[in-house]
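*Asks:* task: produce atomic coordinates for the following.
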Amino acid sequence: MDGISRRELCIGLPALAGILGSLTTASGLAKPPEGLPDVSRAFAFDELPVHTSANGGASRAVMAGRLPTGEIIEVHETTLPPGAMPHPPHKHRHSELMMIREGSVEFEMDERRSVVGPGGVLYAASNTMHGLKNVGTTPANYFVIAIGD
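*Replies:* The predicted model follows:
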């Protein structure tokens, strides 16, 4: 990346949540808080709604909707147990950025694989087959920012 390191990007993610506080509510893995204000705000981790997955993992929805500049965005944080996948490999129209906070994950993209740890950033381009698996011995925690419809 030019101008910002992956570490700075991961540290700045909470600030991004505050900047993007003017979104309208939409459905996600877990439903984001109802009635998001049209002003900047912070999202406390312990106040985010939690959705528990069948694999023992959890997701916390932060926000979803359309930015004032027109982009559609959805932000959530996932905790993935060792050896687990959030879902089978898939593809979709929107693009995704995944920022690894803790743990070690294997990212599969169009039959290529890469293992990344804390501070790593993954990019799943639109309509690209991709999947994620926790290949570490501890839970993996990561943020997802989905952009587009």
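*Asks:* hey, let's count contacts and neighbours off CA atoms from now on
*Replies:* Fine.
*Asks:* list the contacts for the nearest residue to Ala61 once chain neighbours are set aside?
*Replies:* Leaving aside its chain neighbours, Ala61 sits nearest to His76 (4.4 Å; criterion: CA to CA, 6 or more residues apart in numbering). Contact analysis of His76 by CA atoms under 8 Å, 6 or more residues apart in numbering lists Leu29, Ser59, Arg60, Ala61, Val62, Met63, Phe143, Val144, Ile145.
*Asks:* and for comparison, fold this next one:
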Amino acid sequence: MIIGSLSGSLSSTSLAQATSDQPIPSFALPFDQMTAHTNGGSTGRPILNGVTHSGAHLEVHETVLAPGAMPHPPHHHVHEELFLLSKGTIEITIAGKSSTIGPGSAAFVHSGEEHGVRNIGQEPAQYFVIAIGAEA
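*Replies:* Below you'll find the model as predicted:
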């Protein structure tokens, strides 16, 4: 699962979605033209979902998480994820260790490690996830 309760709507409507035998096509699309999906006070935007020229699965999405919200309960999956936080403050727990990160920060979750994210700030937190490897 990529971002829990938002994932069903996100993965099925990604902006650049390649067929099983074709890599993700090149594209440029302004942020304000990306389709947003809401769930409560949180918003998600799919950016791309498909395979690279080397055959690796790549999925990217943006999330704006409401204060106090979690996108889903802690979980684990085969693919790896890179979180890039652009606004707000989140607590990310990876393999039982919690860290607080702010704007400009990054977190990486290795395959199979349990992890979870929660907005611990008083304002929305915006982050981008780059998921690499086998789909969950």
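*Asks:* just the buried residues from the contacts of His76 of the first structure, in ChimeraX please.
*Replies:* Of the contacts of His76 of the first structure, the buried ones go into a single ChimeraX selection, burial set by 16 or more other CA atoms under 10 Å:
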select :29,59,60,61,62,63,143,144,145
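*Asks:* and the contacts of His76 of the first structure, which of them are in helices?
*Replies:* Nothing among those maps onto helices, per DSSP state H.
*Asks:* so can I have a markdown table of the contacts of His76 of the first structure showing distance to Arg7 of the first structure?
*Replies:* Below are the contacts of His76 of the first structure laid out as a markdown table (distance: CA to CA, whole Å):
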| residue | distance to Arg7 of the first structure |
| --- | --- |
| Leu29 | 26 |
| Ser59 | 22 |
| Arg60 | 21 |
| Ala61 | 22 |
| Val62 | 20 |
| Met63 | 22 |
| Phe143 | 13 |
| Val144 | 15 |
| Ile145 | 16 |
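*Asks:* aligned to Ser98 of the second structure, what sits in the first structure?
*Replies:* Under the alignment (TM-score structural alignment), Ser98 of the second structure pairs with Arg113 of the first structure.
*Asks:* I misspoke; the intended subject was Glu59 of the second structure.
*Replies:* Aligned partner of Glu59 of the second structure by TM-score structural alignment: Glu74.
*Asks:* what ranges does the second structure have for its strands?
*Replies:* Taking DSSP state E, the strands of the second structure run over residues 16-17, 37-39, 42-51, 57-65, 80-87, 90-94, 97-101, 106-109, 115-119, 125-132.
*Asks:* and of those, who's closest to Pro73 of the second structure?
*Replies:* strand 115-119 (6.4 Å; CA to CA).
*Asks:* what range in the first structure matches the closest one?
*Replies:* The aligned range for strand 115-119 of the second structure is 130-134, by TM-score structural alignment.
*Asks:* mean per-residue distance, that stretch versus the second structure.
*Replies:* Superposed on the second structure, stretch 130-134 of the first structure shows a mean distance of 0.2 Å to its aligned residues (mean CA distance after the TM-score superposition for the first structure).
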